[in-house]
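Visitor: 3D, please:
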Amino acid sequence: MSPSLNLPPLNDPRCALIVIDVQNDFIPGGQLAVRGGDEIVPLINRLATHFRNVVIAQDWHPTGHASFASSHPGHAPFDSVQLPYGAQTLWPDHCIQGSHGAQLHADLDLPHAQLIVRKGCNRDIDSYSAFVEADRRTPTGLTGYLKERGIDTVYLVGLALDYCVAWSALDARAAGFSTALIVDACRAIDLDGSLQRALGEMEAAGVKLMNSQALAN
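Guide: Now for the predicted structure:
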């Protein structure tokens, strides 16, 4: 894990827990299941009780989204294509707006969450990050929300560690937030070494990697 940083207590009003994409399609049995994705739900619920500020990010794609393999004849899930903003990994259709797969996991219990940020809503641009879409120019508005609330420290949990969680963590650091990733409250896809790449990139960017035991039981 990363070296210790001076982070404020979890219940400090300057801190927020950001819960990334704990949705049915990323849970075993879903269209883009992350192995063990359901295992983190009880831990996230426990961690959240220690935070005053909780934000949920939710993948929310229109039908025919550019990131879906079904939108590119002749291509299959996990192929890569070039879109106007660069390389795009293609995925099975998932988290379609209003569908069961897009709903938050039924056991996710975060009654005091103050904001749900929906991402991937633009049909032509993917959005792994809860902060900035994949064109790296279009903000979701989360940075402004957190800064207006006086929040300067974020802890991230959720799915998948090596994609949406990692991109969100890197963008949080780029926006100037002190950022910690709670590794055991995440699960990864690990496609072609993506997990180790993501962990290395986050550490290099100054994201603190930690386990929940270092926080609160």
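Visitor: When you work out contacts or count neighbours from here on, use the C-alpha atoms and nothing else.
Guide: Fine.
Visitor: Name the nearest residue to residue 197, sequence neighbours excluded.
Guide: Once flanking residues are discounted, residue 197 sits nearest to residue 162: 7.9 Å by C-alpha to C-alpha, 6 or more residues apart in numbering.
Visitor: Now for the one you found: which residues touch it?
Guide: Residue 162 sits next to 188-190, 194-195, 197-199 when contact means C-alpha atoms under 8 Å, 6 or more residues apart in numbering.
Visitor: for comparison, sequence B:
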Amino acid sequence: MARPAQKIRISPGDALIVVDVQNDFLPGGSLAVPDGDAVVPVLNRYLAGFVARELPVYATRDWHPANHCSFKAQGGPWPPHCVAESPGAQFAALLKFSSGTFVISKATQPDKDAYSGFEGTDLDARLRARNIKRLFIGGLATDYCVLNTVRDARRLDYDVYLLSDAIRAVNVKPDDGRKAEAEMQHLGATPLSLSTLDT
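Guide: You can find the predicted model right below:
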């Protein structure tokens, strides 16, 4: 699907969702996404646009107990990562969140995993309380938490813009990220980049 030719202007009823831009997913982290830190300066420009218009920003984060089911020691697929209160679970230091950013913690129970920012959280309720209709979604990682957050957003009937220049993939298989982007567009998410956003 081609990127939209016309500029997209953010306005009341829009929200920015920054997915899991945490230290353990950045280079040097325990579950580093290749080139994951490249999303930070791009997201900062989106953040600036939303803050300037006083539009809401939501930041999701993995906030795992030390014995979380997704960890290899418990039979899961991943090394320990984003353990609650640990340095690895903190948001990227260079990410310029405002003091009004809403933080959504997910996968906080030992026996339940959650790739989507909506799963087991009050994100949907928070968005509906503010009459949000359109979501602008970027972050880490394309083929896991971004994909699943977009899936749920579309299932819940939000209009979704995927920030194509502010996502990076794990790529356990080399084309996982590309396939995830294709699936999100098939579900109705519109790819967007800074060049097509009118803030």
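Visitor: Any idea what the TM-score is?
Guide: After superposition, the two chains reach a TM-score of 0.91 (TM-score structural alignment, normalised by the length of the second structure), with 194 aligned residues with a C-alpha RMSD of 1.9 Å.
Visitor: hang on, the earlier thing: which residue lines up with the residue nearest to residue 197 of the first structure in the second structure?
Guide: Under the alignment (TM-score structural alignment), residue 162 of the first structure maps onto residue 143 of the second structure.
Visitor: Just the strands from the first structure, written as ranges.
Guide: 15-20, 54-59, 80-83, 86-89, 115-119, 153-159, 178-187, 208-210 (DSSP state E).
Visitor: Output these in JSON lines, with mean neighbour count and distance to residue 97 of the first structure appended to each entry.
Guide: What follows is the strands of the first structure, written out as JSON lines (neighbours: other C-alpha atoms under 10 Å; distance: least, C-alpha to C-alpha, whole Å):
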{"stretch": "strand 15-20", "mean neighbour count": "25", "distance to residue 97 of the first structure": "16"}
{"stretch": "strand 54-59", "mean neighbour count": "24", "distance to residue 97 of the first structure": "8"}
{"stretch": "strand 80-83", "mean neighbour count": "13", "distance to residue 97 of the first structure": "22"}
{"stretch": "strand 86-89", "mean neighbour count": "14", "distance to residue 97 of the first structure": "20"}
{"stretch": "strand 115-119", "mean neighbour count": "17", "distance to residue 97 of the first structure": "10"}
{"stretch": "strand 153-159", "mean neighbour count": "26", "distance to residue 97 of the first structure": "18"}
{"stretch": "strand 178-187", "mean neighbour count": "24", "distance to residue 97 of the first structure": "23"}
{"stretch": "strand 208-210", "mean neighbour count": "20", "distance to residue 97 of the first structure": "32"}
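Visitor: What residues sit buried inside the top helix by length along the second structure?
Guide: Scanning the second structure for the helix with the most residues, using DSSP state H, yields helix 39-52. Using 16 or more other C-alpha atoms under 10 Å as the test for burial, helix 39-52 of the second structure gives 39-40, 42-44, 46-47, 49-51.
Visitor: Repeat that for stretch 24-44 of the first structure.
Guide: Buried residues in stretch 24-44 of the first structure (16+ other C-alpha under 10 Å): 24-27, 30-35, 37-38, 40-41, 43-44.
Visitor: so it matches what in the second structure?
Guide: Per the alignment by TM-score structural alignment, stretch 24-44 of the first structure matches residues 23-43 in the second structure.
Visitor: who touches that stretch?
Guide: Here stretch 23-43 of the second structure makes contact (C-alpha under 8 Å, 6+ apart) with 18, 21, 78-82, 87-92, 94-95, 138-141, 165-170, 194.
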